[in-house]
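> my questions are about this predicted structure, shown below with the sequence.
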Amino acid sequence: MIEETVTARLERAHLLDHPTTPLLWVVLDEAVLRRKTGGPVVMAEALWHMAELIRKHRVIVQVLPFSAGGHAAMISALKLMAFTDAPSLAYIEGPEMGLLEDGPAIVARHALAYDLVGASALSPQDSLALIESVAEDYAHEDQP
């Protein structure tokens, strides 16, 4: 099961290189960068890859720094999806379930929460600088 999940995730990652990929704009909590998963080499490689995607303009990333404190989207992961030919959707993901919302008022509330979090986050340029700095820290962590 884990192997299938990893394979599927790697296949989805290639979608970011396709010229017709929709815009992906992400606000990441700084904890995502700092919580070591898989060791320093894995973290450095993952962050360098993220930086490369940002530099290729395939994604926009903003980092919500620890200094921002609590925020409107702390409870769960949120995905907002806007379409040219269909109503917008909000997908709220929890530990054991996900909820897809299509009601305009509910989607608007989630969009406002996202906007408030984004307003507290670093700019895309400052976020890229932080991502590269943290990657560099991980890359040198095992060196004497």
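Ah, there it is. Numbers count the residues shown, from 1 in each chain.

> alpha carbons only for contacts and neighbour counts from here, please
OK.

> surely Leu64 meets Ser123?
No - with contacts defined as CA atoms under 8 Å, Leu64 does not count as touching Ser123, sitting 9.4 Å away.

> neighbour count winner among the two?
Leu64 (23 against 16; other CA atoms under 10 Å).

> now do the SS call for the spatially most central residue of the chain.
Residue closest to the average C-alpha location in the chain (CA atoms, centre = their mean): Val26, at 4.2 Å. With DSSP: H, G, I helix; E, B strand; the rest coil as the basis, Val26 sits in strand.

> likewise for Ala73?
Per three-state DSSP, Ala73 ends up coil.

> that one reaches Ala111, doesn't it?
No - using CA under 8 Å, Ala73 is not in contact with Ala111, being 10.4 Å away.

> wait, doesn't the residue nearest to the centre of the chain sit right on Val61?
Yes - at 4.8 Å, Val26 counts as touching Val61 under the criterion of CA under 8 Å.

> which element is the residue lying closest to Ala73 once chain neighbours are set aside on?
Counting by CA to CA, 6 or more residues apart in numbering, Ala73 lies nearest to Ala113, which is 6.4 Å off, once chain neighbours are set aside. Per DSSP states H and E: Ala113 is located in helix 104-120.

> need the contact partners of stretch 34-47.
Leu33, Ile131, Glu132, Val134, Ala135, Glu136, Asp137, Tyr138, Ala139, Glu141, Asp142 (CA atoms under 8 Å, 6 or more residues apart in numbering).

> stretch 92-105 now?
Residues beyond stretch 92-105 that count as contacts (CA under 8 Å, 6+ apart) turn out to be Ser76, Ala77, Leu78, Lys79, Pro87, Ser88, Leu89, Ala90, Tyr91, Val107.

> one more structure, for comparison:
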Amino acid sequence: MANGSRQAAWEFFGAELKRRREESGFTQVELGARVFVSGGYIGQFEQAIRKPQLDVARRIDETLRTDGIFERLCRKLIDDRRYADYFVKAAELETLATKICEFAPALIPGLLQTPAYARAVTLAMNPFAPEETVDEKVAGRVERGRLLKDATRPVYWAILHENVLRIPVGGPAVMAEQLERVAELARDRSVLVQVLPYAAGAYPVMTGDLRLMEFDDAPATAYTEAVYSGNLLDDPAVVQRAQSAYDLLRADALSPELSLALIQSAAEDFGRCASTT
């Protein structure tokens, strides 16, 4: 499903939710209380600003007695090939998060990727995939990135290992554009980015990516990713350990100012390399 038609479908979901809610005599606050989210979230669902999780859609059906229509719509809209099966739930949750903290040991996080960088990553992971599948996956990355431009965007903090700045994904021109993009977002204070330098040595999370997500109306979660697998963790004790690990990464990382200077320097190096090839 193309991005425009997907957004139109979510807008239909929101309009139908508003119509059914009003027919049932509920205010946004009243419906939110019945399905365990805030009234503000119901309003954002109706405006297609945020997308409900599947269990919320199911509770809406039960409360409004809508015979499963919102669950079916939700399943249809999230059932696509843009994301790996193990990442779908995390992708849903990031649209609801008020704060996202990521550690990336090898690649630019998906929310920050340019289309060219996303394409290079997708082709590396799916070398025999048909063009349509590659286009869908790249579109999914780009669509996710729009989250950081929304009026309700979450606080976003990324720690990038220095590897991320040095691995020439897609070649020098692609890397120069990608790192300039990260630097631009940092300069605009849309995101906060730090770099964990090689000099830091061993670090607490050496087995893959780590993402922490916080919410207004739900406990924090942690998401870890390795080769062809991902784990969404909601046990409070485990999430607390992940948060402690992230705090240690922050302590070893360069300051935001020094990090920005290093990112900008790497972008310029790749730019010079691209201009000579």
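Cool, the structure landed. As the structure is a prediction and not an experimental result, all values here were calculated from the model.

> OK, contacts around the aligned residue in the second structure for the residue nearest to the centre of the first structure?
Using TM-score structural alignment, the partner of Val26 of the first structure in the second structure is Ala158. Each residue near Ala158 of the second structure by CA under 8 Å, 6+ apart is listed here: Cys101, Glu102, Phe103, Ala104, Val191, Leu192, Val193, Gln194.

> ok, now Leu17 of the second structure?
Applying CA under 8 Å, 6+ apart, the residues contacting Leu17 of the second structure are Glu46, Phe70.

> give me that answer again for 10 Å
By CA atoms under 10 Å, 6 or more residues apart in numbering, the residues touching Leu17 of the second structure are 11, 23, 42-43, 45-47, 57, 60-61, 64, 66, 69-70.

> report the buried members of these.
Glu11, Ile42, Gly43, Phe45, Glu46, Gln47, Ala57, Ile60, Asp61, Leu64, Ile69, Phe70 (16 or more other CA atoms under 10 Å).

> tell me the residues of the first structure aligned with the helix or strand harbouring Lys89 of the second structure.
Per DSSP H and E, Lys89 of the second structure falls inside helix 88-94. Across the first structure, nothing matches helix 88-94 of the second structure (TM-score structural alignment).

> what ranges does the stretch 151-277 of the second structure have for its helices?
162-166, 172-187, 236-252, 256-275 (DSSP state H, counting those that start in this stretch).

> average distance between the first one and the first structure?
Just to be clear, that refers to helix 162-166 of the second structure. Per the superposition on the first structure, helix 162-166 of the second structure and its aligned residues are separated by 0.4 Å on average (mean CA distance after the TM-score superposition for the first structure).

> give the buried residues for that helix.
Going by 16+ other CA under 10 Å, helix 162-166 of the second structure has these buried residues: Glu162, Asn163, Val164, Leu165.

> related to what we said a few turns ago, can you list the contacts of stretch 34-47 of the first structure in CSV and add distance to Ala13 of the first structure?
Listed next are these as CSV, based on distance: CA to CA, whole Å:
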residue, distance to Ala13 of the first structure
Leu33, 18
Ile131, 19
Glu132, 20
Val134, 22
Ala135, 19
Glu136, 23
Asp137, 25
Tyr138, 22
Ala139, 23
Glu141, 27
Asp142, 28
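
> what's Ile106 of the first structure aligned with over in the second structure?
By TM-score structural alignment, Ile106 of the first structure lines up with Val238.

> looking at it, that match is touching Leu212, isn't it?
No - the criterion here is CA atoms under 10 Å, and Val238 of the second structure misses it with Leu212 at 11.3 Å.

> quick one on the thing from earlier: contacting residues for the residue nearest to Ala73 of the first structure?
His71, Ala72, Ala73, Leu78, Val107, Ala119.

> tell me the one of those residues nearest Ala51 of the first structure?
Nearest to Ala51 of the first structure among the contacts of Ala113 of the first structure: Ala119, at 21.0 Å, using CA to CA.

> the closest one and Ala111 of the first structure, how far apart?
From Ala119 of the first structure across to Ala111 of the first structure, the span is 12 Å (CA to CA, to the nearest Å).

> these two: which is more packed in?
Remark: of Ala119 of the first structure and Ala111, Ala111 carries more neighbours, 19 against 13, as counted by other CA under 10 Å.

> please report how far the more buried one lies from Gly94 of the first structure.
From Ala111 of the first structure to Gly94 of the first structure the distance is 18 Å (CA to CA).

> for Met81 of the first structure, same thing?
When Met81 of the first structure is compared with Gly94 of the first structure (using CA to CA), they lie 17 Å apart.

> the two: which is more packed in?
Met81 (16 against 12).

> wait, that one sits on Leu89?
Yes - counting by CA under 10 Å, Leu89 is a contact partner of Met81 of the first structure at 5.1 Å.

> what residues do these two have in common as contacts?
With CA under 10 Å, 6+ apart, Met81 of the first structure and Leu89 have common neighbours Val107, Ala111.

> so what's Gln194 of the second structure closest to, chain neighbours aside?
Going by CA to CA, 6+ apart, Gln194 of the second structure has Ile159 as its nearest residue, at 4.7 Å.

> so who does the one you found touch?
By CA under 10 Å, 6+ apart, the neighbours of Ile159 of the second structure are 101-105, 108-109, 192-196, 210, 246, 249-250, 253-254, 256, 259.
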